[in-house]
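Trainee: predicted structure and sequence below. I'll ask about it afterward.
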Amino acid sequence: MLSAITIASRNTATRQLLSGSSKRSFASVVNNHAVTIDKKYKVVVVGAGPGGLSVASTISKLLGKDQVAIIDPAQYHYYQPLWTYVGGGLKDFKESQRPMASLIPEKADWVQDSVTKVEPDSNHVVLSDGTTVGYDYLVVAAGIQVNWDQIKGLKESLGKDGVTSNYSPESVQKTYQFLQNFKGGNALFSYPNSAIKCPGAPTKIVFLAEEIFRMNSVRDKANVIYNSFQEKLYGIDHYGEVIHRLARERSIVFNPRHELIEIQPNDRKAIFRIHNQEGEDELTTYDYDFLHAVPPQSPPAFIKESKLADPVNGFVDVDKYTLRHNKYKNVFSLGDCSNLPTGKTAAAITVESGVLKTNLIADLQGKKIKEAEYDGYASCPLVVGRKELVLAEFSGYTGKTLETFPMDQRKVSGFNAFINKEIIPSIYWNGLLTGRWTGPTEFRKLFNHFRSTPQ
């Protein structure tokens, strides 16, 4: 961890990097119009989440100083998979948070600002203050945009009177308090009508809450209701069948095709739109004593409005195997902001980062290779209790399992629960973010020798 003086010095240097005194202008001509580039890098990485830091760590070591920039305005970096445990009272929020300055690779420049526009035809991005940053290669790892305003009343209700969400760094710290204070009535949980990061997270908190109610001897007074826009509790049937069985055994009511559209906090009512398979949609209202809401999510606006966007869904349009943009060959993307048809999880990013770096490094070194290909690997550690976990590992492209351990990972496991809660966070901080961890593929190959049916 860097000292406060070091962090302050680095932040000062970052601000000076693009200040008037240190700007260097580069001329670029596009469609007969000159574009002034204030600062240019070999590689620009947009976003300092797990994907961006992993790529920037490896590439900056390769290229050296003044060659790689990371653009991100955030003061803190969060290990968001830990928020399930924070909300369930099993981890302290501080364990999920570190100063961003302490994680920026030593040889990369941190531009602490937001990208407002991407101009791939002229190889530059525009920052919120109007500064232009040029690149030879662009890596877009900007995450996903959380849209609290799309559910009427949610933003104003969040963190008050039993309304919470593990998708907010502020309200996740209220979740366990509200669960502990719950004395009975309706405990409502929602899943939105959109793509979301960590699609298993809304289900995990349902199971943790139900267990808390049992531990607090209020389960017989609680109606645990999970209203989801999705048809299923979990989309990969190999694991979903187990999750549905556990929900039935624990008397968790699952209502599919239910979309939360409004919260009325004064009356403690939640309004859902039911998407009927036949006929018109209808509205239904639930009273609540506790409500965990998951906000709709979307591509960041600057991506959706750019030429990088997939015209169908607005995420970055990349080849699903090589992670290279389908039109702009010097642009790559990974993680939640890409249109890769697999789970938007940190585990997926581990393998995505390895593929992307292999292909980008070959370009940087002028080598012709058979490009590395991503197999759609994703993982969701499905927490179903304080010491219970179903470890889902699969390809989002095929739906087939890609399990690491030589056992049936559908079985509820205390060992996997321990690994996920106590070991994986260390791999995240010290392996993924530093560029050294690119997923469990090699371990899977090793363990294949011990499987009855190799994958």
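Mentor: On my side now, so go ahead.
Trainee: every contact and neighbour count from this point should use C-alpha atoms.
Mentor: Will do.
Trainee: neighbours around residue 377, how many?
Mentor: 28 (other C-alpha atoms under 10 Å).
Trainee: number of residues surrounding residue 423?
Mentor: Residue 423 has 12 nearby residues by other C-alpha under 10 Å.
Trainee: repeat that for residue 37.
Mentor: For residue 37, the number of neighbouring residues by other C-alpha under 10 Å comes to 22.
Trainee: gap between the nearest residue to it once chain neighbours are set aside and residue 102?
Mentor: Excluding its sequence neighbours, the residue lying closest to residue 37 (C-alpha to C-alpha, 6 or more residues apart in numbering) is residue 26, at 4.8 Å. From residue 26 over to residue 102 the distance is 31 Å, taken as C-alpha to C-alpha, to the nearest Å.
Trainee: residue 258 now?
Mentor: As for residue 258, its distance to residue 102 is 42 Å (criterion: C-alpha to C-alpha).
Trainee: in the protein, which spans are helices?
Mentor: For the chain, applying DSSP state H gives helices covering 4-17, 50-63, 83-87, 154-157, 172-181, 201-215, 237-249, 301-304, 346-364, 414-418, 424-427, 441-447.
Trainee: buried sites along the first one?
Mentor: Residues of helix 4-17 classed as buried under the neighbour-count rule (16 or more other C-alpha atoms under 10 Å) are 7, 10-11, 14, 17.
Trainee: how about those residues in JSON lines, adding distance to residue 269?
Mentor: Listed next are the buried residues of helix 4-17 as JSON lines, based on distance: C-alpha to C-alpha, whole Å:
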{"residue": "7", "distance to residue 269": "46"}
{"residue": "10", "distance to residue 269": "48"}
{"residue": "11", "distance to residue 269": "45"}
{"residue": "14", "distance to residue 269": "47"}
{"residue": "17", "distance to residue 269": "51"}
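Trainee: in addition, the following structure is provided for comparison:
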Amino acid sequence: MQITQHNARFASADQITPDDLVAIHAAGYRSIISNRPDGEGGDSQPTSQALRAAASQLGLQFAYLPVKPGQITADAVAQFAQLLVDLPGPVLAYCRSGNRATSLYQLAQQGAPAPVPAAAQSANAARAATAACAWEGETWDVVVIGGGTAGIAVTASLLRRQPNLKIAIVEPSDHHDYQPAWTLVGGGAYDVTKTRRPMASVMPAGVKWYRAAATRVEPDANVVQLDSGVRVAYRQLIVAPGLRLAWERIAGLTETLGKNGVTSNYRYDLAPYTWQLVQQLKGGTALFSQPGMPIKCAGAPQKAMYLACDHWRRQGVLGKINVEFNLAGAVLFGVATFVPPLMEYVKRYNANLAFSSNLVAVDGPARLATFEVKDANGNVTRVEKRFDMLHAVPPQVAPDFIRDSLLADEAGWCEVDHATLQHPRYANVFSLGDVCSAPNAKTGAAARKQAVIVAENLLAARAGAPLAYRYDGYGSCPLTVEKGKVVLAEFGYGGRLLPTFPLDPTRPRRLMWLLKASVLPSFYWWGMLKGREWLTRASRG
């Protein structure tokens, strides 16, 4: 529990538990307001009823005013303001991260009926907002949240177009990863150390690097709050922090990762362990899981299975291993065109597919994985499965500071127009990469195309010109079906095929393996991150 005191009468906090209430009561608080809808965080989230009952035993008042991420309405602000009048103070309001509770409080204090759409703000109002923060430091032309693939690529693209832009990047990590190669690492086909470089080595020259994490975005004030206490003011904002791997949503998984036969190619330190397990396994059961969408690189969970099976086949032990792929969804791949060639490999490897089977718990020492299995009528049962090796993929969500901000859509992602990638309510905000709400596949290839769209449209917005560039939903998933062959799936919105090469895209090819394993990593470091926009096909509307 992290409490932020705003004044003598009000404080906000992240999710509280019944056990926290004793300390809250001892600190002098007399009332609790819950702004987090029940069920938002799954089984681990205490219900408002449980908290109300525990609060009542301590003599604390309790009010339930649920607000969905990014959906603060005028009515919610009015109700919150009235609760502050009616409830005995001091009052503590909470949500997932504290951001929604804080936003409600600030809007109530301002007397604002609801967040003001940026499109309706005058230039004078925007200047006044940034001027109010001038004492906290320089106001940047552009602030980019995130130093990952999307953040670095779009910054490089902007500076190639306008080198005099004053840009700041907010990124806490001291290293930058080429994550697409981790699947190859897990299949024994790539050196993991070649996937990581110092963050300083990829930062575009001339940008300001805030080595801190963003904790809050205040789009009405044009300010980003950092965990260092610094408030960074901007004229335009690019939101590209990626997504969060929610390992904690699978009970017991965090405690057993990297041991007891439990691994995941979704982490730098675990991908080598995947290869170790694959080499060691000579018989038994190998389970592979895939959570509900959206996830980054939707093909990665099954690619781990294909490369493992190919190794076992070459070693002559595949017939002694029971391979099972558990998918939370109902299809093997989201673009139907590529399902038949993938099914050929599923059959070749004699792998069992378990659809609507979602991994929810892992007991590493006992080598047991628990899945929630949904039948055709929607009934859910829990099934335990023993394993010798488990490749687990965690659920994936937007970072909390975005989920609980005024920028979020109802699902918690940074809301954007799917074509222009501009925020629909805040005209000076753009987003790209895994965090944005566009319904494309969350891949590095998508970010490569999106970087051009955002760079062109952001500069057009700065100049007061129409946003002429349109994103077609392009994404690419090189499906490594065996060591040495790849099915290169390239597609856009609605599953429309968007192949780069004039070849049958459903055929596994050695050429595409060379592209995946050799060409793309070099292009990533020396091309994409440097603003070189080869084969972007950015289209004008």
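Mentor: That came through fine. Small disclaimer: the values here were computed from a predicted structure and weren't measured.
Trainee: thinking again about what came up before, the more surrounded of residue 258 and residue 102 of the first structure?
Mentor: Taking neighbours as other C-alpha under 10 Å, residue 258 of the first structure and residue 102 compare with residue 258 leading, 27 against 17.
Trainee: where's the corresponding residue of the second structure for that one relative to residue 384 of the second structure, distance?
Mentor: Using TM-score structural alignment, the partner of residue 258 of the first structure in the second structure is residue 357. Relative to residue 384 of the second structure, residue 357 of the second structure is positioned 11 Å away (C-alpha to C-alpha).
Trainee: now do the shared contacts for those two.
Mentor: residue 371 (C-alpha atoms under 8 Å, 6 or more residues apart in numbering).
Trainee: still on that earlier bit, was I right to think the residue nearest to residue 37 of the first structure contacts residue 38?
Mentor: Yes. Using C-alpha atoms under 8 Å, residue 26 of the first structure is in contact with residue 38, at 6.5 Å.
Trainee: of these two, who's got more company?
Mentor: residue 38 (21 against 15).
Trainee: my guess is that one meets residue 135, correct?
Mentor: No. In this structure residue 38 of the first structure lies outside contact range of residue 135 using C-alpha under 8 Å: 11.0 Å.
Trainee: tell me which stretches of the stretch 1-150 of the second structure form helices.
Mentor: All helices of the stretch 1-150 of the second structure, identified by DSSP state H, counting those that start in this stretch, fall at 21-26, 48-57, 74-86, 99-110, 123-132, 149-161.
Trainee: list the buried ones in the first one?
Mentor: Of the residues in helix 21-26 of the second structure, those buried under the neighbour-count criterion (16+ other C-alpha under 10 Å) are 21, 24-25.
Trainee: got it, and the fifth one?
Mentor: Counting neighbours by 16+ other C-alpha under 10 Å, one finds that the buried residues in helix 123-132 of the second structure are 126, 129-131.
Trainee: what does the last one give?
Mentor: Neighbour-count burial for helix 149-161 of the second structure, counted by 16+ other C-alpha under 10 Å, picks out 149-159.
Trainee: what residue of the first structure matches up with residue 438 of the second structure?
Mentor: Per TM-score structural alignment, residue 438 of the second structure is aligned with residue 340.
Trainee: that match against residue 320, yeah?
Mentor: Yes. Under the criterion of C-alpha under 8 Å, residue 340 of the first structure makes contact with residue 320 at 5.4 Å.
Trainee: joint contacts of those two?
Mentor: residue 376.
Trainee: out of those two, which sits in the busier spot?
Mentor: Between residue 340 of the first structure and residue 320, counted using other C-alpha under 10 Å, the more crowded position is residue 340 (24 against 21).
Trainee: check contacts around that one.
Mentor: Residue 340 of the first structure sits in contact with 318-320, 334, 376, where contact means C-alpha under 8 Å, 6+ apart.
Trainee: possible to save the buried residues of helix 123-132 of the second structure as JSON lines with distance to residue 486 of the second structure?
Mentor: JSON lines is the format used below for these (distance: C-alpha to C-alpha, whole Å):
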{"residue": "126", "distance to residue 486 of the second structure": "50"}
{"residue": "129", "distance to residue 486 of the second structure": "51"}
{"residue": "130", "distance to residue 486 of the second structure": "50"}
{"residue": "131", "distance to residue 486 of the second structure": "53"}
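Trainee: closest to residue 195 of the second structure among those?
Mentor: residue 130 (38.8 Å; C-alpha to C-alpha).
Trainee: test my guess that that closest one contacts residue 232.
Mentor: No. Residue 130 of the second structure is beyond contact range of residue 232, at 9.7 Å (criterion: C-alpha under 8 Å).
Trainee: which residues are common contacts for the two?
Mentor: Shared contacts of residue 130 of the second structure and residue 232, defined by C-alpha under 8 Å, 6+ apart, are found at 139, 223.
Trainee: how about the residue nearest to residue 93 of the second structure when sequence neighbours are not counted, what does it touch?
Mentor: Leaving aside its chain neighbours, residue 93 of the second structure sits nearest to residue 33 (4.4 Å; criterion: C-alpha to C-alpha, 6+ apart). When contacts are counted by C-alpha under 8 Å, 6+ apart, residue 33 of the second structure touches 62-65, 91-94.
Trainee: and residue 385 of the second structure, what's its match in the first structure?
Mentor: Checking TM-score structural alignment: residue 385 of the second structure goes with residue 286.
Trainee: can you report how many residues lie near its match?
Mentor: 14.
Trainee: over to residue 267 of the first structure?
Mentor: Residue 267 of the first structure: 9 surrounding residues under other C-alpha under 10 Å.
Trainee: what does it align to in the second structure?
Mentor: When the second structure is aligned by TM-score structural alignment, residue 267 of the first structure is paired with residue 366.
Trainee: that concludes my questions; thank you for your assistance.
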